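[1] only geometry, no sequence info:
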């Protein structure tokens, strides 16, 4: 492998063990950090004498990842690879598909498919039932194997039935499942779903951990109202001279519409930057389009072009969904920001793993969470743990049952003072504009191994090293040897890289009392709306209410006297034209 792949170092031990397992016909589950070289696990067996013309079926979750992996196998490993999907007419129900003909003539050593394609009638009849061809399979290789658990029960049910494919594999064909995020619960689920118990040999589990010692971790609560996105202000430096002053950044959102609003906000900050406002037209033009969306709803051509421009540095910030994260192979991403709590700890670790993948690089992963994430008291009555002698229950809970704070929140009502004391003791105010970053003085929350969020809330509310929580959840070695400041608990000065600007008191529209609408002002706003429509949208397919609908007008005229910022805070999250017409309104 060292010689054939022209590496400057020998293969890692886990790579050799995974290649050996496939040559021996042994099933394996492997966890290794993002960027650790998991792709080599599928390529390595092809170097064994006699395997040159054999093939591996590789399951990938995303079309973009399939295309990227095809290029990787050709350029990095010298293997011919093909992605079977709708783009190359592989969905043809007959053997007339060029891709199918080429596969059956052993043109390709790596066949990349989605779970749906792998279990389709076409693939089953043309490939899996072809016993003469299938006798030359090396292994069934499942990339991003955590998706079996993450998606297999609802979103993409074919992930949950991958184990059925074993019926078509020759006896002794190994199944290899790899991922960068495997909790013990997920490993057990994968083992059961892929029917490892029915294999001829004892399956193996290779755990290299998933720690990223070159990435600093920062977790803080959003200080400002979420619909202002002011907590993302740090993504755009104050003093901008060139686009390279903005670090290459992924901003992950769970909602595509929210992503669009974030893009508007960041572009607005660029436009309002004092250095840009006074710069030449040529300089201002260079900053246009450097913040872009990236998600599955966009065309393949756009995504390919956007990713190319991001790699080249022409785009500095991609606001994206999971589409951009899985299998990401960009070496120089400086910063990853997760906007609001992700569904599970694995989601965040997958996203954080995109940062600083290149050798010798360092990066930062930021988790900006809702303030409500600190309100959940993880010390449920009845929760106990063998690792501590301190009881956090309030008298009644003396059993040994571990309670999941996500799916089984405490039913008793908590006093307001208790809630306030709890959130402050677990770091709610750390990292805010006032610079109060003292180490939290509450009790360390306890991990529940089978929690629905995989311990993400414990990670957020931790009062000790966040990397220790990370290591505990994914069974990583600890203590670690980081090459950068570890986390905001160990090095609070990291907050200086993500601190939000203070908002003046008048910008807050909290607790504004709603009363009777001012009908005269309503009529004035309708007149203004009509004028805007005639001036700027006369040929549009929509009508004037799209500029500012009656519901938003009713909100504005029912709160008495408002300054500009208060009015914007009331409606801007529901007003698509706020960046265009806010000043005039």
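    On my side now, so go ahead. Quick caveat: nothing in here was measured; it's all calculated off a predicted structure.
[2] Please count neighbours and contacts with C-alpha atoms only from this point.
    Noted.
[3] Check which residues of stretch 526-534 are buried.
    526, 529, 530, 532, 533 (16 or more other CA atoms under 10 Å).
[4] Which helix or strand contains the last one?
    Taking DSSP states H and E as the definition, residue 533 sits inside helix 519-536.
[5] quick one, what contacts the residue nearest the centre of the chain?
    Geometric centre of the chain, nearest residue: residue 351, 3.8 Å, by CA atoms, centre = their mean. For residue 351, the contact set (CA atoms under 8 Å, 6 or more residues apart in numbering) comprises 252, 322, 325, 336, 338.
[6] check contacts around residue 14.
    By CA under 8 Å, 6+ apart, the neighbours of residue 14 are 206, 208.
[7] hold the first one in mind and look at this next one:
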């Protein structure tokens, strides 16, 4: 017996409750269909994202931790409708190949357009609607006079577009400084996002199954001797079990090495941003950031590459230069003060304490070197403490400056603030960046508005 039948025959269910029950039944039906097609059970936030695409009801900004299922959220509409195409812009070609494989298992045809695959034949197939998922890079999307530009100007194709998705959207701002194609995306936006038709999905980015440790680099930076523990006993030059992975490598090399890492033929990768974001490698148990040269948002993204399988436990290690630690600062100040004294006492030799390389619970710090303060700091207090310095600095000084939030992460054990504070407690310039990213993701809005009526459920 349906909800409507019960309502009609017995008039027992109030109208608001009836609507909520109907929505729950609808969500359960969608969950079952997605589970059947993708083998994954969708969460409520993923269903909300999919609903916006299906109804063409507005725009979405989705923030969630690595491995939580953002990909499922924006591919779901393809499984719930028989028409329409989804265009996804991704920073790495390897993510495109991964998405095509994922969709293929669900019976959905997709294509990854890169420099190697941007042929006239493939674009003709896209125009003929032989693919429902199109994954491409900013380089291909903004190419002047390129095939995408021509394709998007054709109304018959534009009306079929369900939505544009910017995967790994933080790259729009963080990569814009060195990747001109990301910077060019700004010229494609036509409208600003408006709050009245914007869905903001903001899930926690914390991953409690990752242990976070901070190491003080003890040896010279050029020697990399602190990383010696990574090389297994018996390794000899030529084994090549730990390999480089960067943008200079061929696409074929990257595909092979991702498979080798998953199977265990390769023990580890020394990588740049060319690997990691969104890569479906679920059992990486150790991630290392060498030197504190990036922002907290960047290092958090890199740490999130560990144990995407939430049933596993992983470790994230930050190796930071010793000059960034409060105890080293204080020891240096003491030495400088002693040099200035004209006391007749015998000069003392001040050496760095010989402690463990890993700063764990067993490490001790002299009480007189700890700053005076509370044993615990609230998120609100921490947010105030981490406000960036507004003083205008020279370019050279900026390059030497430590990100304020990274400073607090490195010295958390010395400042008595505890651990596992919300990353969002530090906003710095992130608020502005988030707004800019939202604007970028709304580009080609006029095309989407034309296609909304076509795909609006009756």
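    Right, received. Where do you want to start? Bear in mind the structure is a predicted one, so any value in this text is a computation, not a measurement.
[8] hmm, back to that, where in structure 2 does the helix holding residue 533 of structure 1 fall?
    Per TM-score structural alignment, helix 519-536 of structure 1 has no counterpart in structure 2.
[9] Determine the set of other helices and strands touching that helix.
    Packing contacts for helix 519-536 of structure 1, counted by 3 or more CA pairs under 8 Å, 6 or more residues apart in numbering; DSSP states H and E, involve helix 550-556.
[10] Aligned to residue 257 of structure 1, what sits in structure 2?
    Aligned partner of residue 257 of structure 1 by TM-score structural alignment: none.
[11] Tell me, how many residues neighbour residue 257 of structure 1?
    Using other CA atoms under 10 Å, residue 257 of structure 1 is surrounded by 9 other residues.
[12] And it, how close does it get to residue 437 of structure 1?
    33 Å (CA to CA, to the nearest Å).
[13] ok, now residue 25 of structure 1?
    53 Å.
[14] Ok, residue 61 of structure 1 next?
    From residue 61 of structure 1 to residue 437 of structure 1 the distance is 40 Å (CA to CA).
[15] Check residue 331 of structure 1 too.
    Going from residue 331 of structure 1 to residue 437 of structure 1 by CA to CA gives 32 Å.
[16] Identify the residue of structure 2 aligned to the residue nearest to the centre of structure 1.
    Under the alignment (TM-score structural alignment), residue 351 of structure 1 maps onto residue 302 of structure 2.
[17] Its match looks like it's in a helix, true?
    Yes - read with DSSP: H, G, I helix; E, B strand; the rest coil, residue 302 of structure 2 is one of the residues of a helix.
[18] And it, how far from residue 78 of structure 2?
    Using CA to CA, residue 302 of structure 2 is found at 30 Å from residue 78 of structure 2.
[19] Then residue 205 of structure 2?
    Counting by CA to CA, the gap from residue 205 of structure 2 to residue 78 of structure 2 is 26 Å.
[20] Looking at the two, which is more packed in?
    Between residue 205 of structure 2 and residue 78, counted using other CA under 10 Å, residue 78 has the larger neighbour count: 21 against 18.
[21] Tell me the counterpart of that one in structure 1.
    By TM-score structural alignment, residue 78 of structure 2 lines up with residue 46.
[22] Just confirm residue 324 of structure 2 contacts residue 408, I think it does.
    No - in this structure, residue 324 of structure 2 is not within contact of residue 408 by CA atoms under 8 Å, at 10.0 Å.
[23] on that earlier part again, who's more crowded, residue 61 and residue 437 of structure 1?
    Higher neighbour count among residue 61 of structure 1 and residue 437: residue 61, with 24 against 20, using other CA under 10 Å.
[24] Which residue lies closest in space to the more buried one, excluding its sequence neighbours?
    Among residues not flanking residue 61 of structure 1 along the chain, residue 114 sits closest, at 5.8 Å (CA to CA, 6 or more residues apart in numbering).
[25] who touches the residue of structure 2 sitting at the aligned position of the one you found in this structure?
    Under the alignment (TM-score structural alignment), residue 114 of structure 1 maps onto residue 137 of structure 2. Residue 137 of structure 2 makes contact with 89, 90, 91, 92, 93, 113, 114, according to CA under 8 Å, 6+ apart.
[26] out of those residues, who's nearest residue 164 of structure 2?
    In terms of CA to CA, no member of the contacts of residue 137 of structure 2 lies closer to residue 164 of structure 2 than residue 89, at 7.6 Å.
[27] Quick check: the residue in structure 1 that that closest one lines up against vs residue 196 of structure 1, distance?
    Pairing criterion TM-score structural alignment: the partner of residue 89 of structure 2 within structure 1 is identified as residue 59. Applying CA to CA, the value for residue 59 of structure 1 to residue 196 of structure 1 is 17 Å.
[28] Those two - which one has more neighbours?
    Between residue 59 of structure 1 and residue 196, counted using other CA under 10 Å, the more crowded position is residue 59 (25 against 22).
[29] And that one, how close does it get to residue 324 of structure 1?
    Look at residue 59 of structure 1 and residue 324 of structure 1: by CA to CA, they are 18 Å apart.
[30] now swap in residue 191 of structure 1 and tell me
    Going from residue 191 of structure 1 to residue 324 of structure 1 by CA to CA gives 27 Å.
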